[in-house]
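S.K.: got a structure for you, letters missing:
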């Protein structure tokens, strides 16, 4: 009798482990970043005509509204922007900013060894960022809601704002602008030279942002969009106060399976070194832009 029980247990263990190994899912996410504050800023700029504003808003919409696909299993996932043809005129600075909007290449997460890899292209050079996953200090809020028929639970976390993610930039507050203008006037009075300004002088970066996530234990995988993870179920929505990433479709064990593996193209670099490289190049771009009276500065390329 013991032998029979042992055999049945072995069979059940094999079936469960085999099912977990073969399990795979696919989730579609719609990412949308609010542009209302930038629109308000443009409306108050006399140098921007209504036609220019309309063109800028159309391009911003394409940059700030994206669709991503997450393919996942029990251990790893790949998150990638849905492929679309580039619209005419999406070059120069617009393409540069688009590369800082959460897209770019394949984002691979392995929650078992707590690592990630993502390939990104910035100003003509390919990078392969490899690093450890961010440890989120999630706070369970106890609230629930329905998303696409799934019961979801709320969790929040406070994280440092990434300086290389353009979505984290906010237009400066009026009091900060006035303080900058006062400093510029004092500097001009001291040396007689007026300070040149650029687009980046109008922006501010918060030190921290609060993340609100909604996850479902109906799909018990430690995964989510972008670099989000660490909850006892698939994350279906993330909101940082400016960008919302919402799951619009889920397919479990799809017929067309995807190979979930890390990208391997580009210069290998840590997240810290990548951020420092991007910040340095952005400062160079800012200086060039100021030196040309707010025009140009788009021809800069990464040295290889």
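M.R.: Perfect, I can see it now. Keep in mind it's a predicted model, so treat the numbers as computed, not measured. Residues are numbered from 1 along each chain as shown.
S.K.: all contacts plus neighbour counts: C-alpha atoms, from now on.
M.R.: Will do.
S.K.: what's near enough to touch residue 218?
M.R.: Residue 218 sits next to 150-151, 233 when contact means C-alpha atoms under 8 Å, 6 or more residues apart in numbering.
S.K.: now with 10 Å?
M.R.: Residue 218 makes contact with 150-152, 232-234 under the criterion C-alpha atoms under 10 Å, 6 or more residues apart in numbering.
S.K.: Wait, a helix at it?
M.R.: No - Residue 218 is assigned coil when assessed by DSSP: H, G, I helix; E, B strand; the rest coil, not a helix.
S.K.: distance of it from residue 57?
M.R.: Distance from residue 218 to residue 57, counting by C-alpha to C-alpha, to the nearest Å: 39 Å.
S.K.: picking that back up, which members of the contacts of residue 218 are classed as buried?
M.R.: Neighbour counting with 16 or more other C-alpha atoms under 10 Å marks 152, 232-234 as buried within those.
S.K.: Adding secondary structure, write those out as a markdown table.
M.R.: Listed next are these as a markdown table, based on three-state DSSP:
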| residue | secondary structure |
| --- | --- |
| 152 | strand |
| 232 | coil |
| 233 | coil |
| 234 | strand |
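S.K.: Check it against this one:
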């Protein structure tokens, strides 16, 4: 029954989507993300009070708010900047390794992302990350929208190319299978992604780098991070402009990651020399 209903909804929305009246179709979605605080072996030595204090200090990095504006072909995704409740300032250090403003064009297979690393601006231009989604049978409602589940395994480095990890320098990726606590089969070097999309909003887009499903992605879980849509506005009164980042040195994703790794290693080595 669900599959018949899904096919009916999809067909009706596709016809609406491509009708002459749908040319100006556009929308805005608000997302909230939460990440788990993983303290590893250091956490075992800390008291609950110390863990709570660290979590409070890292709140701006663990909990974020984003805005996605979209039309039938493209989208612009941006983090809403927050003031730290403790310091009264923005998280300048975190900006060096967080995702910048992101423009995706589905029709042109184009990604344009602005990144800033220690005051230097970069304009990352590349193809969209290909995602081999598997459509699952489960469905649920998120707000007023009927959503369907899809899963995929994506190379972790493709989801974190704007970030930096010392551990990546100390070990090479292997291809061993492992079982997570949730019982999901994983491949080392890959991230399991679970997404929920709604055909009721017929755009093949979503938050961050996620796209490629027959409907807007309203929820996505990847690694220790969950991103959930809290509000959607379809065809607002004021026309939405899809921005394309323009400032910065043009570079590809792989070249950008190589640049920041080299810079971080250089900084580490310089600190080591000063201590001698």
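M.R.: Ah, there it is. Predicted, not measured: the structure shown is a model, and the values here were computed from it.
S.K.: Any idea what the TM-score is?
M.R.: Remark: TM-score between the superposed chains equals 0.76 [TM-score structural alignment, normalised by the length of structure 2]; 239 aligned residues with a C-alpha RMSD of 3.1 Å.
S.K.: picking up where we left off before, could you dump the buried ones among the contacts of residue 218 of structure 1 to CSV with distance to residue 204 of structure 1?
M.R.: Output for those, formatted as CSV (distance: C-alpha to C-alpha, whole Å):
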residue, distance to residue 204 of structure 1
152, 33
232, 35
233, 34
234, 32
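S.K.: Check the residues you listed and tell me the two furthest apart.
M.R.: Greatest spacing in those, by C-alpha to C-alpha: 152 and 232 (10.9 Å).
S.K.: which neighbours do those two share?
M.R.: What both residue 152 of structure 1 and residue 232 touch, as defined by C-alpha under 10 Å, 6+ apart, is the set 215-218.
S.K.: Does residue 149 of structure 2 touch residue 199 like I think?
M.R.: No - taking contacts as C-alpha atoms under 10 Å, residue 149 of structure 2 lies outside contact range of residue 199: 11.4 Å.
S.K.: What does residue 271 of structure 1 correspond to in structure 2?
M.R.: Taking TM-score structural alignment for the superposition, residue 271 of structure 1 sits opposite residue 253 in structure 2.
S.K.: Excluding chain neighbours, what is closest to the most centrally placed residue in structure 2?
M.R.: What sits nearest the mean C-alpha location of structure 2, by C-alpha atoms, centre = their mean, is residue 208, with 3.4 Å. Once flanking residues are discounted, residue 208 of structure 2 sits nearest to residue 77: 6.4 Å by C-alpha to C-alpha, 6 or more residues apart in numbering.
S.K.: what about the aligned partner of residue 34 of structure 1 in structure 2, how many neighbours?
M.R.: Taking TM-score structural alignment for the superposition, residue 34 of structure 1 sits opposite residue 36 in structure 2. Using other C-alpha atoms under 10 Å, the number of residues around residue 36 of structure 2 comes to 12.
S.K.: repeat for the one 3 residues further on
M.R.: Other residues near residue 39 of structure 2 number 12, with proximity taken as other C-alpha under 10 Å.
S.K.: ditto for residue 12 of structure 1
M.R.: 12.
S.K.: I'd guess it is in a helix, am I close?
M.R.: Yes - assessed by three-state DSSP, residue 12 of structure 1 belongs to a helix.
S.K.: Quick one: the strands in the stretch 101-250 of structure 2, in order.
M.R.: 102-105, 110-117, 120-126, 134-142, 145-155, 177-179, 185-187, 190-198, 216-222, 225-234, 249-251 (DSSP state E, counting those that start in this stretch).
S.K.: Redo the ones you listed as CSV? Include distance to residue 7 of structure 2.
M.R.: Below are the strands of the stretch 101-250 of structure 2 laid out as CSV (distance: least, C-alpha to C-alpha, whole Å):
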stretch, distance to residue 7 of structure 2
strand 102-105, 26
strand 110-117, 29
strand 120-126, 34
strand 134-142, 13
strand 145-155, 12
strand 177-179, 34
strand 185-187, 30
strand 190-198, 12
strand 216-222, 16
strand 225-234, 22
strand 249-251, 42
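S.K.: Which among the ones you listed is found nearest to residue 164 of structure 2?
M.R.: Among the strands of the stretch 101-250 of structure 2, the nearest to residue 164 of structure 2 by C-alpha to C-alpha is strand 110-117 (11.2 Å).
S.K.: And for the equivalent of residue 204 of structure 2 over in structure 1, the neighbour number?
M.R.: Aligned counterpart of residue 204 of structure 2 in structure 1: residue 222 (TM-score structural alignment). Other residues near residue 222 of structure 1 come to 24 when the count uses other C-alpha under 10 Å.
S.K.: This completes my enquiry, with thanks.
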